[in-house]
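Participant: Got a predicted structure plus its sequence, pasted below:
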Amino acid sequence: MGKATSSSSTATPTPTPSALFFRCKLLCFSLLYLLTTLFLALYHYLSPTQCLFRSSPFDHPLQTPLFTYPSSYGEHKYALTTHRSVCNSSIFFSDYRRLFKEIQELCRNSSAFTPVLRYMQGKNSGSFGANFSTQKRISYFDHSNDNVEVPCGFFKEFPITTYDRIAMENCSGVVVVSAIFNNHDKIRQPRGLGSKTLDTVCFFMFVDEATLKGLDYHQLISTKSDEYRIGAWRIVKISSNEFYENPAMNGVIPKYLVHRLFPNSKFSIWIDAKLQLTADPLLLIHSLVVSENVDMAISRHPFFIHTMEEAMATARWKKWWDVESLQTQMETYCENGLQPWTSNKLPYPSDVPDSALIIRKHGLRSNLFSCLVFNELEAFNPRDQLAFAYVRDGMSPKLKLNMFDVEVFEQVAMEYRHSLKTNRATSLKGSGAGLLLIDLEGAKLQYCLRFNFKATNNKAEYELDRYLHKGRPCEKI
């Protein structure tokens, strides 16, 4: 009889201790990654805005409201909320403590802000900016020689108190600036400030006599005091009757000459008084300027890309009363090189900004741009969006600019507006015409026509519209 044999099965090798340790370690890392991802996703989902993202939800301590206003103050204003279900352009905020130290080191490093722009000196009784001719202004666009002095306002004394002047000169790091003239807006306190921001960042609000009286009326300040402060803001009164008749033009001085008003500051944020800052200024400076290695950060306009579009809107919506001067301004810019936006202008994504929020590093390029824009605004009108691309494209050296998406702007500032009013000739649905027929017996027949195109009954505006559509290279939009 044959000997029975049994089939032997292949034995599974026993894992070595080192292999088991490696697998255990890999499993732990996988679980840690999964839990971290889920936590950050949950935090991002529950965050009040999905456009802002911080490296850690705990590194930015928020503070309580800085000031309590009486109920009567600002009641005619309402907030414009945004309703975006998704965010296509989020902004990343670094660790607050780390960026705080980084910005402090930058402010102490003077070499990071050289060379220094030199300014033309002298007194001119005619205007604050001397109101140079077109060709004279253009001659300063090419700044190839650092020894050349550039006209940049202050040809008349800037009338502020000695207390305010000393405080402005002592602001040697970051300054946030705003202005209210003719009591047109209300003071909004910044929100979302870090624990050290108020100790290191200066907040200055420039006002005129009418605004100061309004603040005194609401008992927010006492006009008998030499210095005024409301919450985070130091209030600086200037005598507007010594400057421009138009209050908006007076607001251009702190908006574009902030580097001259605060000669020792290294970074600045301009914010229109219609806005309330809802993100820490240090976070904005670091994420939008320092991290991007640019001279300036400003939002794109939500609708317009070409300067001519903004010019037409300025005329159509009566943003500036002298439409004929707008035509002269556009003719001047077209004759001196202004072109519509094309991809050839990249990395500049647009010619029209929303200049309600401007974040600057006070270097030569940024300061030169601000001076040149101010000179254009004094020459024509305070609508800075019209001069923006003309100066930016024509100046040398070129400005390093971060034009971020409008949805980012909407998440770092809250806008307040007056109650909207329209007249009978204005409608969001378009333009129209009415026809009234009366027969011999007095019977009336009324007809209404609505146009699906823009129209105007203003002769000067019509002439501007016709000029902008003649087909010249500058007007092709």
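Facilitator: Structure received. Numbers count the residues shown, from 1 in each chain.

Participant: all contacts plus neighbour counts: C-alpha atoms, from now on.
Facilitator: Noted.

Participant: buried set for stretch 197-204?
Facilitator: Residues of stretch 197-204 classed as buried: 201, 202, 203, 204 (neighbour count, 16 or more other CA atoms under 10 Å).

Participant: Identify the residues contacting residue 394.
Facilitator: Residue 394 makes contacts with 141, 142, 337, as judged by CA atoms under 8 Å, 6 or more residues apart in numbering.

Participant: Any of those residues buried? List them.
Facilitator: Applying 16+ other CA under 10 Å to the contacts of residue 394 flags residue 141 as buried.

Participant: about what we covered before: can you lay out the buried residues of stretch 197-204 as a markdown table showing distance to residue 119?
Facilitator: As requested, the buried residues of stretch 197-204 are exported to a markdown table (distance: CA to CA, whole Å):
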| residue | distance to residue 119 |
| --- | --- |
| 201 | 26 |
| 202 | 24 |
| 203 | 25 |
| 204 | 23 |
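
Participant: another structure for you, compare them:
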Amino acid sequence: MPSSSSLIQGISISVSDNDEATGKVRVRVRRKRHREPVSARRRRILFRWVRRGVPLLLAFLAVSLLLYESYRLGPFRSPSPRTPVAADLSRLDRSTRAGADGARKSCLKLLNPRELQNLELPETPETSRLIKEVVCRSSQPHREDDISLHRENSRLNSFTGYQTLTEREESFKVKESVTVHCGFYNENGGFRVSDVDKEYMRSCEVLVATCAFGGGDDLHQPIGMTENSIRKVCYVAFWDEVTRAAQEEEGNKIGKDLMIGLWRIILVSNLPFSDQRLNGKIPKLISHRLFPMARYSIWVDSKSQFRRDPLGVLEALLWRSNSSLALSEHGARSSLYDEAKAIVKKHKATPEEVNCQLDQYRQDGIPDEKRFNGKKALAEASVIVRDHAPLTNLFMCLWFNEVVRFTSRDQLSFPYVLRRLNPPGVHLFPVCARKELVNSFGHRRKVKDLVKEAR
């Protein structure tokens, strides 16, 4: 008999010959459909949104980037500070910060133009009671065995003299007459300038100085000065032949009067160090050795353009506060030990060089503190405003010696000299004031170290 099936109350019953014979009925129950777990459903929905959302997100980012570039390059946007174009080179707008009352205030308070035009140098101040004379060791050569002892593992040479650690320690003792190494140790040491340039440098009473060795930077003309300062201030740029050749390719040729714009160009030959950064420390830190008659100087790194009246800057940062040395506070850090970590991280010096310097500073008792005399001790030294009094000259000689002995990162050695010598009249002005003093463009080209034989 063929199989038959019937539906009784939603149950399918199949009957076969064998089932009837045995009296058994096979019941087939319809299985319920299993529902998908909630977590799997959520994952599927999330995947669908991601698959659809990623292209939309990428499209949004592309449009945003396009709009940003259009805004940055448009006529309503000021040029990048790293691009020295004409609009930047004449920028005199003041940097401001919010005061306690919320009003925007200038960080650098200069005298008004009429007062600047009539500003005169103050009377020659009385010599410091602490130090009356700084004697350089230029005429006191070392014994030959001392020279050979220090040639092996030091950057000291016939320009710097071979300062021993005992002499280094003695140089920090403040007394009326101090004898100290301060460059130009030997006439064969290097950093030679012409007799005409020497005569010019002897005529300068106030100067703004910069340098570019190895062709790394362009020459930025100073702006913002009064006619009074143009008459009384020497603007001096130290170059080597590499820089002159690079600048001539840019169309900046030295005139018959040895000038380019307001800058008097001093050509230097026979640079004493293979490290060009170290060569740049000579006019930066020991300008009193180059300008024997100068009373005041302002140093500006070659990557920056000076844009304020020099006499006004001296009045605001030195004379008004009875200071002798003024630098900008460091904008990012306060401790020299934190600065050392940053120097190594940014590959600005080797870990071995930095550790050697820090080991000596720890041995000399310099603590890992972020404040000194209630103020931040770490300085950003791209602008240095100073007088040329004996105590300040000693400070700069000691600072130069630390840069030569250890690393060329002068921010690392400044707080050490500040703590050891502890001179009065050091003014660390806020970063916003530095931004009012200069337009910063950054370094344009990479400078290659000189290949020199050991002296």
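Facilitator: Noted; the coordinates are in hand. These figures come from a predicted structure and were not determined experimentally.

Participant: What does the TM-score come to for these two?
Facilitator: After superposition, the two chains reach a TM-score of 0.68 (TM-score structural alignment, normalised by the length of the second structure), with 337 aligned residues with a CA RMSD of 2.9 Å.

Participant: before we move on, back to that, okay, the contacts of residue 394 of the first structure in TSV with distance to residue 275 of the first structure and secondary structure next?
Facilitator: Formatted as TSV, the contacts of residue 394 of the first structure follow (distance: CA to CA, whole Å; DSSP: H, G, I helix; E, B strand; the rest coil):
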residue	distance to residue 275 of the first structure	secondary structure
141	32	coil
142	34	strand
337	34	coil
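
Participant: residue boundaries of the strands in the stretch 251-400 of the second structure?
Facilitator: 259-260, 263-267, 296-300, 304-306, 325-329, 371-372, 375-376, 379-387 (DSSP state E, counting those that start in this stretch).

Participant: Tabulate those (a markdown table), appending distance to residue 41 of the second structure and mean neighbour count.
Facilitator: Output for the strands of the stretch 251-400 of the second structure, formatted as a markdown table (distance: least, CA to CA, whole Å; neighbours: other CA atoms under 10 Å):
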| stretch | distance to residue 41 of the second structure | mean neighbour count |
| --- | --- | --- |
| strand 259-260 | 75 | 16 |
| strand 263-267 | 75 | 21 |
| strand 296-300 | 66 | 24 |
| strand 304-306 | 62 | 26 |
| strand 325-329 | 59 | 23 |
| strand 371-372 | 60 | 14 |
| strand 375-376 | 59 | 14 |
| strand 379-387 | 59 | 22 |
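
Participant: Of all those strands, which one is nearest residue 209 of the second structure?
Facilitator: Of all those, strand 296-300 sits nearest to residue 209 of the second structure, with 5.0 Å by CA to CA.

Participant: Which part of the first structure matches the closest one?
Facilitator: The aligned range for strand 296-300 of the second structure in the first structure is 267-271, by TM-score structural alignment.

Participant: mean per-residue distance, the matching stretch to the second structure?
Facilitator: Taking mean CA distance after the TM-score superposition for the first structure, the mean distance separating stretch 267-271 of the first structure from the aligned residues in the second structure is 0.4 Å.

Participant: Any chance you could list what contacts that stretch?
Facilitator: By CA under 8 Å, 6+ apart, stretch 267-271 of the first structure touches 173-178, 255, 258-259, 277, 281, 285, 356-362.

Participant: Contacts for stretch 360-373 of the second structure next, please.
Facilitator: 334, 335, 336, 337, 376, 377, 416, 419.

Participant: go on, stretch 206-225 of the first structure?
Facilitator: Surrounding stretch 206-225 of the first structure, the residues in contact under the criterion CA under 8 Å, 6+ apart are 69-70, 72-73, 177-184, 228-230, 235-240, 254.

Participant: The contacts of stretch 360-373 of the second structure in helices, which ones?
Facilitator: 336, 337, 416, 419 (DSSP state H).

Participant: quick one: what's aligned to residue 121 of the second structure in the first structure?
Facilitator: For residue 121 of the second structure, the aligned position in the first structure is residue 104, judged by TM-score structural alignment.
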